[in-house]
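>>> Just need the structure, nothing else, for what follows:
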Amino acid sequence: MVGQANEKTLKRAQWESFSFELEAPGLVRVTNDSYDEDGHSYTVNVETDVPVACECKAFEYQDGPCKHMVAVAIREPVLMAAQAVPIPDGGQAKNTCQNGQTGCCGPHGDELPCFDCYQDRR
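Here you go, the predicted model:
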């Protein structure tokens, strides 16, 4: 996807100041902080680790990805967050170690970690 962007788009995606907000799995709100005025915030759709669409006019009218899509694609933590799958129980992850013990291996567990988790530094 990044390889399909023109040189100007690649440079702008790298040099301009962006902020990112995860709206939902697969949806990232990209705001261009390089501008003083409002209205430079767009949602980028991410599917299977690739930005595939943006609601900005540049994506609608030009060939290839826009700078918002490239900005998401070149920032690995943002791209990874966009792919995160929500936890079905409302976000309360259970710290389960490889031995099947629950609660022993998280940073706030009531017990010391089991040996396997300690050795793996979990």
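
>>> Going by C-alpha atoms from here, please, whenever you check contacts or count neighbours.
Will do.

>>> where along the chain do the strands fall?
With DSSP state E as the criterion, the chain has strands at 18-24, 27-32, 41-47, 50-54.

>>> Next, the contact list for the closest residue to L22 other than its chain neighbours, please.
Excluding the flanking residues, the one nearest L22 by CA to CA, 6 or more residues apart in numbering is V28, at 4.6 Å. Going by CA atoms under 8 Å, 6 or more residues apart in numbering, V28 touches F20, E21, L22, T43, V44, N45, V46, A82.

>>> that older thread, please tabulate the strands of the chain in CSV and include distance to V78 as additional columns.
Formatted as CSV, the strands of the chain follow (distance: least, CA to CA, whole Å):
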stretch, distance to V78
strand 18-24, 7
strand 27-32, 8
strand 41-47, 10
strand 50-54, 11
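
>>> Could you also give me the structure for this second sequence? I'd like to compare it with the first:
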Amino acid sequence: MDQLLPEEFEPTSRVLRRAQYEAFAFSVLDGDIRVRNESHENPANHEYLVTVVDGIPATCECPADAAYEGPCKHRVAIAIRPRILDLVARVQVIADGGTTANDRYEPAESDQCDCEELNEGFPCWDCVRTGRKTFPET
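Below you'll find the model as predicted:
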């Protein structure tokens, strides 16, 4: 697991374990990531924005990130999930005026969706949001 973490990350074993087993939900927002901890009774009270800089979860809004040495569990949870960091990198390239990676995207079987069932090849919102497909030209 350590090979996935950036050099500057030195989480405690407790933080690393929690980053692995807690039920986190991730949402990409303009190149940053909203992390929601679904393990809590009221997950809405446990949502934090993590800022990603050069492919590294750099900061988190949570109280633990400011109060303790080392990265918080939210930053570590992102760092150990390279597919999320790859998606954020794609969004950041697009937001900075770069080109999309749609032509190079090859979905895994688990990424399949129900786009085929929609009218005239129109993609579902999840495919557009994640960059798998674009809207058809009109």
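
>>> separation between G31 of structure 2 and D103 of structure 2?
Distance, G31 of structure 2 to D103 of structure 2, by CA to CA, to the nearest Å: 20 Å.

>>> between the two, which one's more packed in?
G31 (22 against 9; other CA atoms under 10 Å).

>>> Check the spacing between the more buried one and L85 of structure 2 real quick.
Computed with CA to CA, the distance linking G31 of structure 2 and L85 of structure 2 is 10 Å.

>>> same question, C62 of structure 2
As for C62 of structure 2, its distance to L85 of structure 2 is 19 Å (criterion: CA to CA).

>>> Neighbour count: these two, which is higher?
When neighbours are counted by other CA under 10 Å, L85 comes out ahead of the other of C62 of structure 2 and L85, with 22 against 17.

>>> Tell me how far the more buried one lies from A67 of structure 2.
For L85 of structure 2 relative to A67 of structure 2 (CA to CA), the value is 25 Å.

>>> One more: R129 of structure 2?
34 Å.

>>> Please name the nearest non-neighbouring residue to the residue nearest the centre of structure 2.
The centroid of structure 2 falls nearest to I84 when counting by CA atoms, centre = their mean (3.7 Å). Using CA to CA, 6+ apart and skipping the chain neighbours, the partner closest in space to I84 of structure 2 is I78 (6.7 Å).
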